[in-house]
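K.L.:
Okay, here's the prediction I keep looking at, along with the sequence it came from:
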Amino acid sequence: MSFHELLTRPVRAPDRVIRFGPHPDQVIDVHLPPRETAPAVVLLHGGFWLSQYDRSHTRPMATALADLGHRVYVPEYRRLGQEGGGYPGTFDDVATAIDLVAAERRGRGGVTVVGHSAGGHLALWSALRHRLPASCPWRGEPAVEAVVALAALSDLGAAFTSGLGGGAAARLVHGRAELTGLLDPVRLLPLAPTTRVALVHGTRDRLVPVEMSRRFAARAAVALTEIEDAGHFALIDPLSAAWPAVIRALTPSGGGRKRSPACTLLAARTPFSRA
């Protein structure tokens, strides 16, 4: 399926909008469930951090997750091509949004961060902020209970050197490769032992190669579900055959596990038929 096909899926307008800064894109859409029966989700959209891709393409997924009982928070953030986009503004916005949601949810259960593509990179980075230097303003103890990374750009250094997304990773850091030490999930490992992480990736992904998730899963000793014949956008389409695997990854027993020193790689291959 294509990106444009995804935009035809049924959506609802958000029930609430939280503003966290003066820029028009410093906002969080909130989608409320009929009854809250599942963990709250922060949903970070992808698009190679580029301004032409905004949160609107994740609204079908946000609507579907809310229907399943999740309260869904969808942050927007400044992106490449906008004033303040890229380093450091993109990371300022994501850190601020997740901290705001975590504060709102304190005492009401943990927060699961779901990210797709570049949003997967930001989701994993959010769970690794405790590994940043003490002098870094983004450093913080893990406020994220679980991460589900869908077709994630989990290796920023590899994306930088290979030119994925037309060189978007290099633009993200203004060509300064040394900044990837602060921003690259694979370089910030290990994860906190209490953080559950699950990766999901389609084997036919032409935008972010599945090998990237395989390498991250091996390095981090976390679960990876490979969906055979699935492309990049099937993972965020509630009408795709890949969708049940994504929902399983969201549940603690279904697609991931908390890490421990003895944790071994869990790999699953889920058949997928093209629609």
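P.N.:
Sure, I can see it.

K.L.:
From here on, just use CA atoms for contacts and neighbour counts.
P.N.:
Fine.

K.L.:
pretty sure P39 is touching V113, no?
P.N.:
No. The criterion here is C-alpha atoms under 8 Å, and P39 misses it with V113 at 10.1 Å.

K.L.:
ok, those two, which is more surrounded?
P.N.:
More crowded of P39 and V113, by other C-alpha atoms under 10 Å: V113, with 29 against 19.

K.L.:
A helix includes the more buried one, no?
P.N.:
No. Applying DSSP: H, G, I helix; E, B strand; the rest coil, one finds V113 to be strand, outside a helix.

K.L.:
my read: it touches V147, true?
P.N.:
Yes. Using C-alpha under 8 Å, V113 is in contact with V147, at 4.8 Å.

K.L.:
Below is structure B, check it against A:
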Amino acid sequence: MTVRSLAALPQPKPAEIIRYGEADSQVVELFLPRTRPDGLMPAVVIVHGGCWRAKVAGRELVRPAAGALAQKGFAVWSVGYRRIDEEGGGFPGTFADVAAAIDLLATQAAERGIDRGRIAFYGHSAGAHLAMWAAGRHRLAKDSVLAASAPLRPRGVVSAGGLLDLQGQAARIRDVCGIDPAESLANPAAKEPFAETSPVDLLPTGVRMTLVHGIYDDIAYPALGLAYAQRARRAGDQAEIFVVPNAGHFEVIAPGTRAFEIVAAALEAFTR
């Protein structure tokens, strides 16, 4: 599956667009089930990919997935954020945006009928990096500009075709995205520049994680996910990895595919 074939899928419209900043990218798209379940709804926070660059892709990439998850009974909180080629993006802006959007959900969950205790994160590609980072940000040093006193911790996180080790995968990121993570996604003033921004440096998180990769993914190939899952398990975290046959980089966000079924099943298991 290609970006073009993904774009050909139905693009459901969000029930509401919620602004959390002044920039065009600083919005959340909220998708809701057509029929509200009895009681509070579980929720999925989706973070879209696109090589951390506005010129590559945005929230439209995950609208089919968001609509499909809403049909399964989830409230879906699809996070927009400033990318590295937008004013204010990069470090710390991109990360601060994702955190702010998620913390907004934490404060608004009750009034929107969302069960704050049943929230999972789900990110694709570069968005998987940000979703996994958000799941581990409670591990940030207290003096980090990105630290928060009580960040929302999910019940679990799904990385779909994720690039999760900014330093160890820097060459891969340069090849597929045309960016140097040391210049765009790290804290240049820190002794360890990636300590605040790379998910692998925040292990262990204590958050259950599922990694899903298509076997033919030529952007974030399965070996990258396996290496991360092994490090997470050695650190003491619960990590599963699924390598899906006959799938590439985009099936993991495409409803109707086996890869997306695995993603949805993991999210449902996390939020039971």
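P.N.:
Thanks, I have the structure now. The shown structure was predicted, so the numbers you read here are calculated from the model rather than taken from an experiment.

K.L.:
Mind telling me what G69 of structure 1 corresponds to in structure 2?
P.N.:
Under the alignment by TM-score structural alignment, G69 of structure 1 pairs with G73 in structure 2.

K.L.:
In contact with that match, which residues?
P.N.:
By C-alpha atoms under 8 Å, 6 or more residues apart in numbering, the contact set of G73 of structure 2 is 32-33, 35-37, 41-42.

K.L.:
Among these, which ones are in strands?
P.N.:
41-42 (DSSP state E).

K.L.:
related to what we said a few turns ago, quickly list what's touching both of V113 and V147 of structure 1.
P.N.:
A123.

K.L.:
hmm, back to that, out of the contacts of G73 of structure 2, which are buried?
P.N.:
32-33, 41-42 (16 or more other C-alpha atoms under 10 Å).

K.L.:
how about those in JSON lines, adding distance to S184 of structure 2?
P.N.:
Below are the buried ones among the contacts of G73 of structure 2 laid out as JSON lines (distance: C-alpha to C-alpha, whole Å):
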{"residue": "L32", "distance to S184 of structure 2": "34"}
{"residue": "P33", "distance to S184 of structure 2": "37"}
{"residue": "M41", "distance to S184 of structure 2": "37"}
{"residue": "P42", "distance to S184 of structure 2": "34"}
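
K.L.:
Which single one of the residues you listed is nearest to V263 of structure 2?
P.N.:
Nearest to V263 of structure 2, judged by C-alpha to C-alpha, of the buried ones among the contacts of G73 of structure 2 is P42 at 15.3 Å.

K.L.:
For the closest one, give me its contacts.
P.N.:
Per C-alpha under 8 Å, 6+ apart, neighbours of P42 of structure 2: 73-75, 114-116, 118-119, 271.

K.L.:
quick one: the strands in the stretch 151-275 of structure 1?
P.N.:
196-202, 223-227, 257-258, 267-270 (DSSP state E, counting those that start in this stretch).

K.L.:
Include mean neighbour count and distance to P142 of structure 1 when you put those into a markdown table, please.
P.N.:
Listed next are those as a markdown table, based on neighbours: other C-alpha atoms under 10 Å; distance: least, C-alpha to C-alpha, whole Å:
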| stretch | mean neighbour count | distance to P142 of structure 1 |
| --- | --- | --- |
| strand 196-202 | 28 | 11 |
| strand 223-227 | 27 | 19 |
| strand 257-258 | 20 | 14 |
| strand 267-270 | 16 | 25 |
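
K.L.:
Let me have those strands in TSV, adding distance to E5 of structure 1 as columns.
P.N.:
Formatted as TSV, the strands of the stretch 151-275 of structure 1 follow (distance: least, C-alpha to C-alpha, whole Å):
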stretch	distance to E5 of structure 1
strand 196-202	18
strand 223-227	20
strand 257-258	33
strand 267-270	23
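
K.L.:
Select, out of the ones you listed, the one closest to L132 of structure 1.
P.N.:
Closest among the strands of the stretch 151-275 of structure 1, using C-alpha to C-alpha: strand 196-202, at 18.7 Å.

K.L.:
Surely Y20 of structure 2 touches V27?
P.N.:
Yes. Here Y20 of structure 2 reaches V27: they are 5.8 Å apart, a contact under C-alpha under 8 Å.

K.L.:
Which one's more surrounded, those two?
P.N.:
V27 (21 against 17).

K.L.:
who are the neighbours in contact with that one?
P.N.:
17-21, 79-81, 101.

K.L.:
Check the offset of stretch 124-144 of structure 1 from the chain's centre.
P.N.:
16 Å (C-alpha atoms, centre = their mean, to the nearest Å).

K.L.:
Can you give me the end-to-end span of it?
P.N.:
10 Å (C-alpha to C-alpha, to the nearest Å).

K.L.:
and what of stretch 68-84 of structure 1?
P.N.:
End-to-end distance (C-alpha to C-alpha), stretch 68-84 of structure 1: 35 Å.

K.L.:
same thing with stretch 241-249 of structure 2?
P.N.:
Using C-alpha to C-alpha, the distance between the terminal residues of stretch 241-249 of structure 2 is 15 Å.
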